[in-house]
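Student: Here you go, sequence then predicted model.
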Amino acid sequence: MATSRLFITALFAFSSISMATPIENLRTLFVPAPTGRAIEPRSSSATGWHKRSEPHPDGSSYVVKQENLVLGLGRSTRREPEGFTVAFFKPDVAIDAMGKVLKVKADDFSALVDKAYETVGLPQSDLFGNLWSVKQPVSDLAIDRLLTAGSSSSIDQQHIISVYGHDGVTRELEEPVGGYTELPESLNDILTLGKEAREDYIFGEEDTAVVDAANAVLRKP
C-alpha cells in the first residue's frame, strides 16, 4: 500500500513534467566508486552558501540560458505541483526560490556542484521519476527533484533523482533502492544544501518572471 500511495503521489506531482533520459550518457562522463555507488561526501563545506551569496549585478534582468545550467532543485506539492527551489548557472550564479539572482562564492559553488555530481553514480529506483521514498509517519509530503546537467546542454545528458519526504534528518527508505536501505549521505546533503534557497521563501511574493524563467530550464521537455 505504501509503495502504491507513493507511486500515485509521484504521478500527480510530475504528470506535467517530461523526465529526461537519465544516466546513460553521464556514465561516460562521471566515474562512480569501485562498488558502483557514488562517493559519499566527507563534509558539507558549502553549508551557509545562501547567506554568503551576494546580489548579482544584473538583478532581475539576468538572462537565463539553458546551456549555462549546472544543477537545480524543483519541488512538487499539491499547492505547488511544479514548484521551484533553486537553479545554479555557470559561472557562480544562483536563482533562489524568491527569484533573487545571486552571485555565489566561487568555493561554495564548486562544493555544491561536486556534491551534486556525487549522486550521479547512484542506482535508479523502479518508481516513476527515479523516485526514492523516505519512510515518514505522515503522507502527502513534498517531492524534491534534483537535476544535474551533463557536459553539454543536451537534455539527454541530464541526470534526475526525485526524493519523497526528505527532511534532512530521517534517512530510512520506504523500499530499498539498489541495495540502499537509507537515503545516501551524498543525496541527503545536496538536497539539504539546495533547500537553503528556500529559507526566505514566502509563497506568492516571489519574482514570478525570474522564477518562471529558471523553472522552465529545469523542466524543459
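Tutor: Perfect, thanks for sending it. Numbering: from 1, shown residues only.

Student: Please count neighbours and contacts with C-alpha atoms only from this point.
Tutor: Fine.

Student: Need the three-state assignment for Ala116.
Tutor: Classification of Ala116 by DSSP: H, G, I helix; E, B strand; the rest coil places it in helix.

Student: In contact with it, which residues?
Tutor: Applying Cα atoms under 8 Å, 6 or more residues apart in numbering, one finds that Ala116 lies in contact with Leu71, Thr148, Ser186, Leu187, Ile190.

Student: One more pass at 10 Å, please.
Tutor: Ala116 is in contact with 70-72, 110, 146-149, 159, 186-187, 189-191, 194, counting by Cα atoms under 10 Å, 6 or more residues apart in numbering.

Student: Scan those residues and report the most crowded one.
Tutor: Gly72 (28 neighbours; other Cα atoms under 10 Å).

Student: Where does the residue minimising distance to the centre of the chain fall, secondary structure wise?
Tutor: Centroid-nearest residue in the chain: Leu146, 2.2 Å away (criterion: Cα atoms, centre = their mean). Here Leu146, judged by DSSP states H and E, is contained in strand 143-148.

Student: Take this one as well and set it beside the first:
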Amino acid sequence: MTSTSISAEGWHTRAVPHPDHDALTFQPTIDNLLFTHRFSAMCAEGFVMALFLPDIAVDSDGNVLKVQPQDLVILAALVKDVARLPDGGPFNGVWCLSSTYTCQARDHLNVKTPEGTLKQSGVYAWSPRNTALAAPTAGYEHLPASLHELVGYAWEAYAGGSREKKPSPLVDVITSLAP
C-alpha cells in the first residue's frame, strides 16, 4: 500500500497500551495533536483515530496506545505531506474518488500544519485499491499517495467490524478539539 520504501502497515498491531496514560489520565490538547480521522456514511458516523505527540494514538474504542518509533516517523511524515497538499474540493477539502456507486463513506481528516493550525482534508469513497479521482483535482488525476496511505493506516485503528461504537469521554474530548 505504501509509496515509501518503508511501511507503517500493521502499526496498530505493534502499538501497545501506553505505560503512562489511559483513557482516564490522558489529557489531549490541540498543541500535541497531529491528526484526527473520522468517517461519515449514510448509516453511521464515527471516530477512527487520533495521533498525538510524542507517541500516543487513540483508537476507535478510546484505547490510549504507545506508537512504535518507526511507525510514528512514517505516520508523522504522512501528516506533514497531507498538510502541504492543495485543497481537494470546495467541501472541507474533500478529494472525490471515482466510484460506480453513490452515497459512499467520507473520511474526514484534520492534520496539523507547519504553522500549528489544523487543516481539514478528506476523501470521498476511499478504497485500498482505487486512487482514481472522479475528476482532475488541483492538477491530480489520482489521489495523492500520502493521503491514500494515511487514510489506509488510520483505518487499522478501527477495531471490529461494527460502526456502532460505545460512547467514550476521551473520544468526545478529541472530537471537540478537531470537529
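Tutor: Received it, and whenever you're ready, just let me know what you need. Owing to the predicted nature of the structure, the values given are computational and were not obtained by experimental measurement.

Student: TM-score for these two?
Tutor: After superposition, the two chains reach a TM-score of 0.88 (TM-score structural alignment, normalised by the length of structure 2), with 176 aligned residues with a Cα RMSD of 2.0 Å.

Student: what secondary structure does Thr47 of structure 1 sit in?
Tutor: Assigned by three-state DSSP, the conformation of Thr47 of structure 1 is coil.

Student: Looking for the alignment partner of it in structure 2.
Tutor: In structure 2, Thr47 of structure 1 lines up with Glu9, judged by TM-score structural alignment.

Student: Measure how buried its match is and give me the count.
Tutor: When counting by other Cα under 10 Å, one arrives at 17 neighbours for Glu9 of structure 2.

Student: Nearest spatial neighbour of it, chain-adjacent residues omitted?
Tutor: Distances taken as Cα to Cα, 6 or more residues apart in numbering put Tyr153 closest to Glu9 of structure 2, at 6.5 Å, once the chain neighbours are dropped.

Student: Where do the strands of structure 2 begin and end?
Tutor: Taking DSSP state E as the criterion, structure 2 carries its strands at 16-17, 33-40, 45-52, 56-59, 64-66, 94-96, 106-112, 118-124, 132-137, 140-142.

Student: Who are the packing partners of the first one?
Tutor: Same thing as strand 16-17 of structure 2. strand 56-59, strand 64-66 (3 or more Cα pairs under 10 Å, 6 or more residues apart in numbering; DSSP states H and E).

Student: Just give me the mean distance for the shortest one relative to structure 1.
Tutor: The superposed strand 64-66 of structure 2 is, by mean Cα distance after the TM-score superposition for structure 1, a mean 0.8 Å from where its aligned residues fall in structure 1.

Student: In structure 1, which residues correspond to that strand?
Tutor: Taking TM-score structural alignment, strand 64-66 of structure 2 hits residues 101-103 over in structure 1.

Student: buried stuff in that stretch?
Tutor: Neighbour counts over stretch 101-103 of structure 1 (16 or more other Cα atoms under 10 Å) mark Val101, Leu102, Lys103 as buried.

Student: What number of residues are in the vicinity of the nearest residue to Ser3 of structure 2 once chain neighbours are set aside?
Tutor: Leaving aside its chain neighbours, Ser3 of structure 2 sits nearest to Ala145 (6.4 Å; criterion: Cα to Cα, 6+ apart). By other Cα under 10 Å, the residues close to Ala145 of structure 2 number 16.

Student: Lovely, talk soon.
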